[in-house]
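In: need coordinates for the below:
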Amino acid sequence: MTITVLHPVTDLAKAKTVYATLLSAEPTADSDYYVGFDVEGQHIGLVPGGAAQGMTGPVTYWPVPDIEAKLAELTAAGGTLKEAPKEVGGGRVVATFTDPDGNVLGLYQDR
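Out: Modelled structure (predicted):
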């Protein structure tokens, strides 16, 4: 299972340098709208303008086989839908929800 953690950043170039140094790795995805690193089975992503998209801090995304079913389970368990499932490219669908304390968590499904 690969967990993805996305970090909102304001200066992508500077953040990319800091994270490359921290992780001792070069990005595996590098564009103007997203930079990603794959390190030790985990994916770390940098999202420029993430704050404008409602990201108040890093968000961890958990892989699931059926995003709609898992969201139904989570809301029944007390979670609250934050962002409905949406396609983000390459067949990946993402969604976010909050736990009872307001922490934002994410799900992703690869189709």
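In: rest of the way, CA atoms for contacts and neighbours
Out: Will do.
In: run through the neighbouring helices and strands of the lengthiest strand in the chain.
Out: Counting residues, the longest strand in the chain under DSSP state E turns out to be strand 80-89. Secondary-structure packing of strand 80-89 (3 or more Cα pairs under 8 Å, 6 or more residues apart in numbering; DSSP states H and E): helix 67-76, strand 92-98.
In: structure for this one too, so we can compare:
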Amino acid sequence: MTGTSTHGIKTVLHPVSDPEKAKAVYAALLGVAPRDDSPYYVGFEAAGQHIGLVPGGGPQGMTAPVAYWHVPDLEAKLAELSAAGATIKEAAHDVGGGRLVATVTDHDGNVLGLIQDR
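Out: Just a heads-up that it's a prediction; the model follows:
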């Protein structure tokens, strides 16, 4: 099989109902304070991973954690996944800082996240 590779799962986003309460739990788990801390997103960097807390599931309405695969070419990977039968759930868009994100679903409805840092 040919195509673009990934850099692995480095980001996992968790939907939370109360960011302040969740922030305390994740800070205790990870042993670090949040790097990003705002009303709409709390992000931690620990052991080479980015763990994000998204109040209310964010704009995509997450109901379960979503693992994000880091890829060198987001549009190419979206095309490959679509050709393989995945459905685009959230089209590629810039979330700031040169980061592009998108999500797709597999045949069973599992959500797969993709991230490209420019």
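In: sorry, back to before: corresponding residues in the second structure for the longest strand of the first structure?
Out: Using TM-score structural alignment, strand 80-89 of the first structure corresponds to residues 87-96 of the second structure.
In: check stretch 15-22 of the first structure too.
Out: The aligned range for stretch 15-22 of the first structure is 22-29, by TM-score structural alignment.
In: after superposition, how close is the matching stretch to the first structure?
Out: Its matched residues in the first structure lie on average 0.7 Å from stretch 22-29 of the second structure after superposition (mean Cα distance after the TM-score superposition for the first structure).
In: can you give me the helices for the second structure?
Out: Along the second structure, counting by DSSP state H, helices occupy 19-30, 74-83.
In: rebuild those helices as a markdown table, extending it with distance to residue 97 of the second structure and mean neighbour count.
Out: As requested, these are exported to a markdown table (distance: least, Cα to Cα, whole Å; neighbours: other Cα atoms under 10 Å):
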| stretch | distance to residue 97 of the second structure | mean neighbour count |
| --- | --- | --- |
| helix 19-30 | 22 | 14 |
| helix 74-83 | 16 | 16 |
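In: what sits against the most centrally placed residue in the second structure?
Out: In the second structure, the centroid-proximal residue (Cα atoms, centre = their mean) is residue 68; its distance is 4.1 Å. Shown in contact with residue 68 of the second structure (Cα atoms under 8 Å, 6 or more residues apart in numbering): 9-13, 112-115.
In: cool, and residue 33 of the second structure?
Out: 27, 44.
In: okay, the residue of the first structure most remote from its centre and residue 99 of the first structure: tell me how far apart.
Out: Farthest-out residue of the first structure from its mean C-alpha position, per Cα atoms, centre = their mean: residue 76, at 22.6 Å. Noted for residue 76 of the first structure: a distance of 12 Å to residue 99 of the first structure, by Cα to Cα, to the nearest Å.
In: circling back to that earlier point, run the chain-centre distance for the longest strand of the first structure.
Out: A distance of 11 Å separates the centroid of the chain from that of strand 80-89 of the first structure, by Cα atoms, centre = their mean, to the nearest Å.
In: then stretch 111-118 of the second structure?
Out: Distance, centroid of stretch 111-118 of the second structure to centroid of chain: 6 Å (Cα atoms, centre = their mean).
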